[in-house]
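**Student:** Next one to model:
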Amino acid sequence: MRINEITFDDARPIDGYGPGFFRVGGELHDGPLLVAGGAPRPWAGLEDDAALLDLAGQVDVLFVGMGGDVAHIARSLRGTLEGAGLGVEVMSSPAACRTYNVLLSEGRRVALAALPV
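**Tutor:** Down below sits the predicted model:
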């Protein structure tokens, strides 16, 4: 098997997650999290659409992690985000973290908004 080392340049990948927390670049963060431009910050959850709209023009795809299970976001929120030019992919938080890391390693302009598992 051949293993390739992945570099993330200035961005920080999601190292782990668990009940109520995320670990990003070795730092522990409690509660919902927004990660964009290599900077993780607390997020107030789905009601905090302003924080997500601020990403318009900065990222191409926003991964929304809905916790331990797959769920949908409100149609109105999806419409608002897509209307602002954000691609929105909704999935469970574990899947969102993994997908975010893969695209981040490719140098893509991505962000993660995730609810803890």
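**Student:** drop to CA atoms for contacts and neighbour counts, all remaining ones
**Tutor:** OK.
**Student:** residues in contact with Lys26?
**Tutor:** One thing to correct before we go on: residue 26 is Gly, not Lys. Asp15 (C-alpha atoms under 8 Å, 6 or more residues apart in numbering).
**Student:** and this one, so I can compare the two:
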Amino acid sequence: MQIDEIHDKQGLWIEEFDTGKITINGQQYVGPVCITATEVIPLDKNTAEELTIEDFSQAIEEKPEVILIGTGSKHVFIHPRLTVQLVEKNIGVESMNTAAACRTFMVLRSEGRNVWAWLWPLTAES
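**Tutor:** The predicted structure follows:
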């Protein structure tokens, strides 16, 4: 799915997400990534269920308002312990499918909010 034109081009923006790839500022990523307003960080996790609090150490230092977890084509809940650990650090966290996470990221970024997203590409539906 291609996302409509972005008027404010500062920072990083998700331009498109489709089966197996996410395009951010013209660069195509075929694996999971973490995206902030200024940086794309490739992830070494196969699924969002593998995430631990250590995977969020940089985000915890930077204190985003919210962390979005895009779990691929289907919504998968992250471990409740991880949610509690992030909320205890005053960081909101929401998991959803990647399409919803990409749209939410774009809306929050367009409002100037400090949001980070961990995104797994969509997979082909069987």
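**Student:** thinking in terms of the whole chain, how far from its middle is the longest helix anywhere in the first structure?
**Tutor:** Ranked by residue count under DSSP state H, the longest helix found in the first structure is helix 93-105. Its chain's average C-alpha position is 7 Å from that of helix 93-105 of the first structure, according to C-alpha atoms, centre = their mean, to the nearest Å.
**Student:** so that helix matches what in the second structure?
**Tutor:** The counterpart of helix 93-105 of the first structure in the second structure, counting by TM-score structural alignment, spans residues 98-110.
**Student:** and what of stretch 60-75 of the first structure?
**Tutor:** Going by TM-score structural alignment: stretch 60-75 of the first structure matches residues 65-80.
**Student:** ok, back up a step: what's the match of helix 93-105 of the first structure in contact with?
**Tutor:** With C-alpha under 8 Å, 6+ apart, stretch 98-110 of the second structure has contacts from 8, 13-14, 17, 37, 68-75, 95, 114-117, 119-122.
**Student:** List buried residues within the residues you listed.
**Tutor:** Among the contacts of stretch 98-110 of the second structure, the ones that count as buried by 16 or more other C-alpha atoms under 10 Å are 13-14, 17, 37, 68-73, 75, 95, 114-117, 119-122.
**Student:** related to what we said a few turns ago, filter the contacts of stretch 98-110 of the second structure down to just the ones in strands.
**Tutor:** Ile14, Phe17, Leu68, Ile69, Gly70, Ser95, Val115, Trp116, Ala117, Leu119 (DSSP state E).
**Student:** out of the residues you listed, which one sits closest to Gly31 of the second structure?
**Tutor:** Leu119 (8.7 Å; C-alpha to C-alpha).
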